[in-house]
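1. After the sequence you'll find the predicted model.
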Amino acid sequence: MSAPIYRDPVEDGAADPTVIRREGTNEWWMFYTNRRANAGGPGFSWIHGSPIGVAVSRDDGASWTYRGTVKGLDDPADVGQLNTHWAPEVMFADGQYHMFLSYISGVPDGWAVPRTIVQFTSPDLENWTRVGPLALSSDNVIDACVFASPDGLWRLWYKDEGQGSSTWSATSTDMLNWTLEGKVLPGSPEAPPHEGPNVFALGGWYWLIVDEWRGQAAYRSDDTRNWVRQGLIGDVPGSDDMDRRYMRHADVVVVGGHAALYYFTHPLWDEASDKAGPPDAAARRTAVHHARLTVVDGVLVLERDIAADMALLAG
């Protein structure tokens, strides 16, 4: 129970998963940050230089097969060098797929570098056309999430690392032109810093979850604009030996009356002791898991101990 459902067979650093059905098929595609867990180099260079990996399921999430990495996502000015791609958000709207990608030029070994969110479009999930970077609240933004709000606007939530690791939002009428809206959830020092916002509708409510690096903080709303904190989910370890660590950067796919939640862990990183980060290649390696979400009496309920071969994406 709660054993990993997927590990990247090349870099062994699958993180930040997002899952989408390929239109007109029975295929579910998982896009993820392909961290270079086994890479050498100074400082935090191992967490940079990452491509976007892809795995595919043809049995509603019961099993996943590695498909390779996404090509053509570099800034044209950076072609010919290794660059950093993080936390893809992939969705289908208005007849095409959209990807919102956290992008860093090159392979830095520290954190003090510009980070942008770049949008792409695709007809088929395979071939991507660059739309361009979004003008947001700073030049230090990552972790996009996009959702169709009940006010008729597309709304994009993201992490602003330059402003206390807080969550901000922008809006659009056409999914291509975005207007900054403002701060949604404060970060440090007013509130816990966080990352990886994800918004979805389930059980008659809208939900926003964010990764506080101690579990996922859950917020509830009736309009996707005003959020009330519920508490933490995923802060209690799973029963499998590979799922004893905090639930990190999650994505949610709603299927009827439940939702499948995809998250990753560092199975061999003792987060309580090694607070500066994973100390070696073994601790850097990651695993993707799934869990089930339901809503009971207006409360978001997580079932973490789900069999790895369960078809959670079956309708």
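-> Received, thanks. Residues are numbered from 1 along each chain as shown.
2. drop to CA atoms for contacts and neighbour counts, all remaining ones
-> Noted.
3. For burial, what's the neighbour tally of residue 274?
-> Residue neighbour count, defined by other CA atoms under 10 Å, stands at 11 for residue 274.
4. make that residue 78, sorry
-> 12.
5. Cross-check the contact I'm expecting between it and residue 103.
-> No: with contact defined as CA atoms under 8 Å, residue 78 does not count as touching residue 103 (11.1 Å).
6. ok, structure two:
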Amino acid sequence: MLFRLRCLLFLILISIATQAQQKPAGKLAPKPLFRDPIFDGAADPVLIWNKKEKKWFMFYTNRRATDTTATGVTWVHGTRIGIAESADGGATWRYRDTANINYRPTSQYTHWAPDVVEANGTYHMFLTYVPGIFTDWNHPRSILHLTSPDLLNWKYESSLALTTDKVIDASVYRLPDGTWRMWYNNERDGKSIYYADSPDLYNWQDKGKALTERGEGPKVFQWQGRYWMIIDKWKGLGVYSSTDLKQWQPQPGRLLELPGQGPFDQAIGGHPDVVVQGDRAYLFYFTHPGRTQTAAAATGGLDAKRSLIQVVELHYQGGKLTADRDQPTYLKLAPTASNKRIQH
């Protein structure tokens, strides 16, 4: 009898040890990861390490989902960029503020889809700017360059001279030679992905079309020995890979096309950011939890307008990226030295 008890205890200890080894490092991320407490319309996230405060910051489009006075698509306009912060490596987030962007040429304006990078101690934001609050989509949009010493207060540097007057969703990446490349969405060319190059983040030269695909929110990163671009196809996320950051090969299928089972995660995933941490990578995305079928669902009610941020760990298998949003995601993001935005 004593021998059997010892054997049973040994098997239990082995099981506990095995489970501990299998559990990824980090803290379990909740579902949803973050909701905006002001308008409940968080979308288009981008993450960066705040060196001074030693926290992760998340910038996001702050759609006015709960504004009952908004008509047409005005609830997606009139937005300021929200900021959330995390002191535990990205597992839990709290609302911090809106970004103080020093560019207000008109009393009404719209800020969308920022991307933020750091270079030589200065933070650079590339922000989609719409000059007003509109009831439809038929108006100009441009990409602004802003700089900041603290990620809170932003100085206007320039409006980029890109291929047309309707451009959105910048994604900036440092090239192996130390120069910079920006991918963006050209709405006047079937919403194709275009790109521009810069030696210093201040002076940009448009290079034309990068990808003949209809989609938004391009996100470019390096992982597992190759470059990747993920774009929002409004029916899941399209994935493309490259060896030279110019020629892009499509991956069959789409990420986050099928609904998840977790709380507020039962709709397609949209416009993500990716943070690479060595051999691990994390996809931060937004969902409209009230749109359980397609992104074309009716947008008349609060449930359909509401959006929030989720996270899933990416995996590399057989030359492809995969993401199982129903598996638990454990997060402990290291500081900026491991941030994908300065790898080159």
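-> Received it, and whenever you're ready, just let me know what you need. Just so we're clear, the structure is a prediction, and the values are computed from it rather than from any experiment.
7. give me the element the most centrally placed residue in the second structure is part of.
-> The second structure has residue 273 as the residue nearest its centroid, 2.5 Å off, counting by CA atoms, centre = their mean. Element membership for residue 273 of the second structure (DSSP states H and E) is strand 270-277.
8. post-alignment, that strand versus the first structure, mean distance?
-> Average distance, strand 270-277 of the second structure versus aligned residues of the first structure after superposition (mean CA distance after the TM-score superposition for the first structure): 0.5 Å.
9. now that strand: which residue numbers in the first structure?
-> Counting by TM-score structural alignment, strand 270-277 of the second structure lines up with residues 248-255 of the first structure.
10. for the matching stretch, which positions count as buried?
-> 248, 249, 250, 251, 252, 253, 254 (16 or more other CA atoms under 10 Å).
11. who's in contact with the first one?
-> Neighbouring residues of residue 248 of the first structure by CA atoms under 8 Å, 6 or more residues apart in numbering: 16, 211, 213, 215, 216, 263, 264, 265.
12. Tell me the counterpart of the fifth one in the second structure.
-> This points to residue 216 of the first structure. In the second structure, residue 216 of the first structure lands on residue 237 (TM-score structural alignment).
13. Now do the buried residues in stretch 13-30 of the second structure.
-> For stretch 13-30 of the second structure, by 16+ other CA under 10 Å, it's 27, 29, 30.
14. So which of the residues you listed sit within strands?
-> Among the buried residues of stretch 13-30 of the second structure, the residues falling in strands (DSSP state E) are residue 27.
15. Out of the buried residues of stretch 13-30 of the second structure, which is nearest to residue 321 of the second structure?
-> Checking these against residue 321 of the second structure with CA to CA, the nearest one is residue 29 at 20.6 Å.
16. That closest one and residue 331 of the second structure: what is the separation?
-> Computed as CA to CA, to the nearest Å, the residue 29 of the second structure to residue 331 of the second structure distance reads 6 Å.
17. which residues do these two both contact?
-> Here residue 29 of the second structure and residue 331 have residue 91 as joint contacts, going by CA under 8 Å, 6+ apart.
18. show me where the first structure has helices.
-> Along the first structure, the stretches classed as helices by DSSP state H are 281-284.
19. Residue 67 of the first structure contacts residue 52, doesn't it?
-> No: using CA under 8 Å, residue 67 of the first structure is not in contact with residue 52, being 10.9 Å away.
20. which ones are touching residue 287 of the first structure?
-> Counted by CA under 8 Å, 6+ apart, residue 287 of the first structure has contacts 4-8, 12-15, 242, 264-267.
21. before we move on, the earlier item: who has more neighbours, residue 67 and residue 52 of the first structure?
-> Higher neighbour count among residue 67 of the first structure and residue 52: residue 52, with 24 against 13, using other CA under 10 Å.
22. What does the more buried one correspond to in the second structure?
-> Checking TM-score structural alignment: residue 52 of the first structure goes with residue 81.
23. Can you tell me the closest non-neighbouring residue to residue 181 of the first structure?
-> residue 170 (4.7 Å; CA to CA, 6 or more residues apart in numbering).
24. since we're on that neighbour, how many residues are nearby?
-> 22.
25. Run through the residues that contact the aligned residue in the second structure for it.
-> Matched to the second structure by TM-score structural alignment, residue 170 of the first structure sits across from residue 196. Shown in contact with residue 196 of the second structure (CA under 8 Å, 6+ apart): 162, 181, 182, 183, 204, 205, 206, 207, 208.
26. let's see 7 Å
-> 181, 182, 183, 204, 205, 206, 207 (CA atoms under 7 Å, 6 or more residues apart in numbering).
27. buried subset of those residues?
-> Counted by 16+ other CA under 10 Å, the contacts of residue 196 of the second structure give 181, 182, 183, 204, 205, 206 as buried.
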